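Student: need a structure here:
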Amino acid sequence: MPLTLQDVDRFESARPRLEAIAYRLLGSAGEAEDAVQETYLRWQAADVERIEVPEAWLTKVLTNLCLNQLASARARRETYVGRWLPEPLLDGDPMLGPAATAEQRESVSYAVLTLMERLTPNERAVYVLREAFDYPHREIAEILDLSEAASQQIFHRAKKHIADGKARAEVDEAAARAIVEEFLAAATSGRTEPLVRLLTSDAVAVGDGGGKVPARTKGFEGALAVAKFMRGLFKPAPAKRALIGGAADMYVTTANGGPAVVAVVEGRVVGVMCLEITAEGIAAFRSQANPDKLARATEVWAAADHGEPLLRMF
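Tutor: Model (predicted):
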């Protein structure tokens, strides 16, 4: 039976929440959109008049589609060229979803999305549904075909894995922006010492080029190694300019709710560097340069008022 306009409207009203759930589960905006579209096709084929609670039905279908996707994604990532990192979302992107609580904001942070790659698909699903969307364990158990006790156990285990991998307490937004600006000044100074002073002793730097942009498979570890890498990364060179298609305007902005540096060439986002900043200094740099994972960032960037760049380089 064809969907009525009311049925279509019911799905469309649920779409933002479904996309936000799928993005947290998959770490990819493109894959999230595909999962939501497949959910719509399932909705279209269902006898919707017999579905008592549409929100629960849609969430169950979407979550299980994402679980299947996560299982196959693990196999694909074994052949991925270089380090796999999530797709960053810039400030204002509706796919970031709810941000009313600290738990909701943290669940979509780039650091936590990266840590969630260590979780099993079930752990990731329970963590996302409970932490980010405040689903009761009774409903999560029904969505995942678990017992309520099992859902609670999986959640505590997932939360512990995330907590064990997190950095120290972060600083507030204004302080973080000042540190990012100081970092850019130090990185373009051509000297290593100012950079080292901004980093924690165990700082790390990792990047994802997807085989299309040069990026080391193994990241850099330790303040000195990271500082030397950053000094080289921000050193102007004709080859870098040719690689990205021109001079890059560098902006300090927000991605996934945290401080970030965005590189833009003629309106196209060519790189997003997410920084993890703690009271002790910058603990991590996670850079996304794979063009396949920056198309949505470019769309959001084009629609936003982002002010003047902090500097131009390359």
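Student: rest of the way, CA atoms for contacts and neighbours
Tutor: OK.
Student: surely residue 165 meets residue 117?
Tutor: No. Under the criterion of Cα atoms under 8 Å, residue 165 is not in contact with residue 117, lying 11.4 Å apart.
Student: who has more neighbours, those two?
Tutor: When neighbours are counted by other Cα atoms under 10 Å, residue 117 comes out ahead of the other of residue 165 and residue 117, with 18 against 14.
Student: check the secondary structure at that one for me.
Tutor: On the three-state scheme (DSSP: H, G, I helix; E, B strand; the rest coil), residue 117 is labelled helix.
Student: swap in residue 88?
Tutor: Classified using three-state DSSP, residue 88 is coil.
Student: I'd assumed residue 105 was in contact with residue 98.
Tutor: Yes. Applying Cα under 8 Å as the test, residue 98 and residue 105 come out as touching, 7.5 Å apart.
Student: overlap in contacts of these two?
Tutor: Residues touching both residue 98 and residue 105 comprise residue 132, with contact defined as Cα atoms under 8 Å, 6 or more residues apart in numbering.
Student: let me see the ranges of the helices in the stretch 201-314 of the chain.
Tutor: Shown for the stretch 201-314 of the chain, the helices assigned by DSSP state H, counting those that start in this stretch span residues 223-233, 238-244, 295-302.
Student: now render those as JSON lines, adding mean neighbour count and distance to residue 270.
Tutor: Putting these into JSON lines (neighbours: other Cα atoms under 10 Å; distance: least, Cα to Cα, whole Å) gives the following:
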{"stretch": "helix 223-233", "mean neighbour count": "20", "distance to residue 270": "14"}
{"stretch": "helix 238-244", "mean neighbour count": "13", "distance to residue 270": "7"}
{"stretch": "helix 295-302", "mean neighbour count": "18", "distance to residue 270": "8"}
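Student: could you redo those helices as JSON lines and give each row distance to residue 283?
Tutor: Putting the helices of the stretch 201-314 of the chain into JSON lines (distance: least, Cα to Cα, whole Å) gives the following:
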{"stretch": "helix 223-233", "distance to residue 283": "9"}
{"stretch": "helix 238-244", "distance to residue 283": "26"}
{"stretch": "helix 295-302", "distance to residue 283": "24"}
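Student: also this sequence, please, to line up against the first:
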Amino acid sequence: MNEDDVLAERFEEHRVHLRAVAYRMLGSLSEADDAVQEAWIRLNGSASEDIENLGGWLTTVTGRVCLNMLRARKARPEQPVGAHIPDPIISHPDGPDPEHEAMLADSVGLALLVVLDTLAPPERLAFVLHDMFAVPFSEISSIVGSSPTAARQLASRARRRVRQAAPAPDLDLALQREVVDAFLTASREGDFAALISLLDPDVVLRFDGGQARPALSVVVRGAKAVSEQARIGARLGVSVKPVLVNAAAGVIVAPRGAPVAIMGFTVRGGRIVAIDVLADPVRIGQLGVSAFVS
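Tutor: Next comes the predicted model:
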């Protein structure tokens, strides 16, 4: 085995970890893969024999690549209008596979990723690298071009936003599924009282129709308004397939076996506090979810 093969093998040992870092930073599976590939290119072009801690070096490089991608994204004039749902990770109801499990450690639900999307790029980087991957502020500061104290403040501001907007969900998957199933049943039956009882008073529904249907990309707040939307959707007569969406109870909406939407639910205190619906036909096709409804 030559030196290039050894380096590639060592890189592969860190790929899943780096993809997890990039997914939290970008909320996009394809962009996460691009960031990891860029980290490999930079490693391949560096004096790798001088790197003492390869895992730490790659994490830092991936973070820097993601920060640049986030800044470029923010600078683009054609920002999406209305709700935007990050790429969901779909797994079978009996549990995620090992790679998905590594990607989703720390309860990285869609609601959390939505909040991370609202952060300034340096805040997101400081929070993700420090709070989720224990990267020291001394290293984070070198990425964002600040002092360690300033990097700590970035993470602190981000942490407050996350705690306020995306509090920790219930971890009992059986309870989540029970609540979600009851919600779907009440929606089909048009049982307004049951819907209200299953929804947190401040529940938020985010619906992302994508660039093809921007008028459908909306945010609906409050139990009454969300209940009305649920009853309207149920009248369409669609069928659903239970799945895990970012390791939480969710469904794929698939009338006649064709996926048209992915719904992720956040349950806290036995009530639904967030419903995230991805109905972008382009992105659903890219996620390859047809296998879950066949």
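Student: which of the helices of the stretch 201-314 of the first structure sits closest to residue 57 of the first structure?
Tutor: With Cα to Cα, the closest approach to residue 57 of the first structure among the helices of the stretch 201-314 of the first structure belongs to helix 295-302: 28.1 Å.
Student: check which helices and strands the closest one sits against.
Tutor: strand 268-278 (3 or more Cα pairs under 8 Å, 6 or more residues apart in numbering; DSSP states H and E).
Student: comparing the strand it packs on with the second structure, how large is the average distance?
Tutor: By mean Cα distance after the TM-score superposition for the first structure, the fitted strand 268-278 of the first structure averages 2.1 Å away from its aligned residues in the second structure.
Student: can you check what angle separates that strand from helix 295-302?
Tutor: Orientation check (axes from the mean of the first three to the mean of the last three Cα atoms, to 10 degrees): strand 268-278 of the first structure against helix 295-302 gives 90 degrees.
Student: mind listing what's buried in strand 268-278 of the first structure?
Tutor: 268, 269, 270, 271, 272, 273, 274, 275, 276, 277, 278 (16 or more other Cα atoms under 10 Å).
Student: over to stretch 94-108 of the first structure?
Tutor: Residues of stretch 94-108 of the first structure classed as buried by neighbour count (16+ other Cα under 10 Å): 95, 96, 97, 98, 103, 104, 105, 106, 107, 108.
Student: ok, so of those, who is nearest residue 200 of the first structure?
Tutor: Out of those, the one with the shortest distance to residue 200 of the first structure is residue 106. That distance is 21.0 Å, counting by Cα to Cα.
Student: host element of the closest one?
Tutor: If you go by DSSP states H and E, residue 106 of the first structure is part of helix 102-107.
Student: buried residues in the top helix by length along the second structure?
Tutor: Of all segments of type helix in the second structure, defined using DSSP state H, the longest is helix 54-75. Neighbour counts over helix 54-75 of the second structure (16+ other Cα under 10 Å) mark 54-55, 57-70 as buried.
Student: contact partners of the longest strand anywhere in the second structure?
Tutor: Among all segments of the second structure classified by DSSP state E, the strand with the greatest residue count is strand 199-208. The list of residues contacting strand 199-208 of the second structure from outside it, by Cα under 8 Å, 6+ apart, reads 82-85, 214, 216-223, 226, 271-280.
Student: try it again at 7 Å.
Tutor: Judged by Cα atoms under 7 Å, 6 or more residues apart in numbering, the contacts made with strand 199-208 of the second structure from elsewhere in the structure are 83-85, 216-223, 226, 271-280.
Student: counterpart of residue 274 of the first structure in the second structure?
Tutor: Superposed on the second structure with TM-score structural alignment, residue 274 of the first structure falls opposite residue 264.
Student: quick one: its match and residue 250 touch, right?
Tutor: Yes. Using Cα atoms under 7 Å, residue 264 of the second structure and residue 250 qualify as a contacting pair, with a distance of 4.6 Å.
Student: now the helices for the stretch 51-200 of the second structure?
Tutor: 54-75, 98-103, 110-117, 121-127, 137-144, 148-165, 173-189, 192-198.
Student: next, format these as a markdown table and append distance to residue 45 of the second structure.
Tutor: As requested, the helices of the stretch 51-200 of the second structure are arranged in a markdown table below (distance: least, Cα to Cα, whole Å):
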| stretch | distance to residue 45 of the second structure |
| --- | --- |
| helix 54-75 | 13 |
| helix 98-103 | 27 |
| helix 110-117 | 31 |
| helix 121-127 | 24 |
| helix 137-144 | 19 |
| helix 148-165 | 28 |
| helix 173-189 | 45 |
| helix 192-198 | 55 |
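Student: nearest to residue 240 of the second structure, of those helices?
Tutor: Relative to residue 240 of the second structure, the nearest member of the helices of the stretch 51-200 of the second structure by Cα to Cα is helix 173-189, separated by 9.0 Å.
Student: mind checking how far the closest one is from the chain centre?
Tutor: How far helix 173-189 of the second structure lies from its chain's middle: 22 Å, per Cα atoms, centre = their mean, to the nearest Å.
Student: mean deviation of that helix from the first structure?
Tutor: Helix 173-189 of the second structure sits 0.8 Å off on average (mean Cα distance after the TM-score superposition for the first structure).
Student: that older thread, for ChimeraX, what selects the buried ones among the contacts of strand 199-208 of the second structure?
Tutor: The following ChimeraX line selects those of the contacts of strand 199-208 of the second structure that are buried, judged by 16+ other Cα under 10 Å:
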select :83,84,85,216,217,218,219,220,221,222,223,226,271,272,273,274,275,276,277,278,279,280
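Student: what residues are up against the equivalent of residue 227 of the second structure over in the first structure?
Tutor: With the correspondence set by TM-score structural alignment, residue 227 of the second structure lines up against residue 227 in the first structure. Contacts here follow Cα under 7 Å, 6+ apart; on that basis residue 227 of the first structure touches 192, 195, 196.
Student: what about residue 227 of the first structure, distance to residue 169 of the first structure?
Tutor: Distance from residue 227 of the first structure to residue 169 of the first structure, counting by Cα to Cα, to the nearest Å: 22 Å.
Student: do the same with residue 234 of the first structure
Tutor: 28 Å.
Student: the more surrounded of the two?
Tutor: Between residue 234 of the first structure and residue 169, residue 234 has the larger neighbour count (other Cα under 10 Å), namely 17 against 10.
Student: so that one makes contact with residue 187?
Tutor: Yes. Checked against Cα under 7 Å, the pair residue 234 of the first structure and residue 187 is within contact range at 6.1 Å.
Student: now residue 157 of the first structure: closest residue in space, sequence neighbours ignored.
Tutor: Closest residue to residue 157 of the first structure in three dimensions, ignoring its sequence neighbours and counting by Cα to Cα, 6 or more residues apart in numbering: residue 123, at 7.6 Å.
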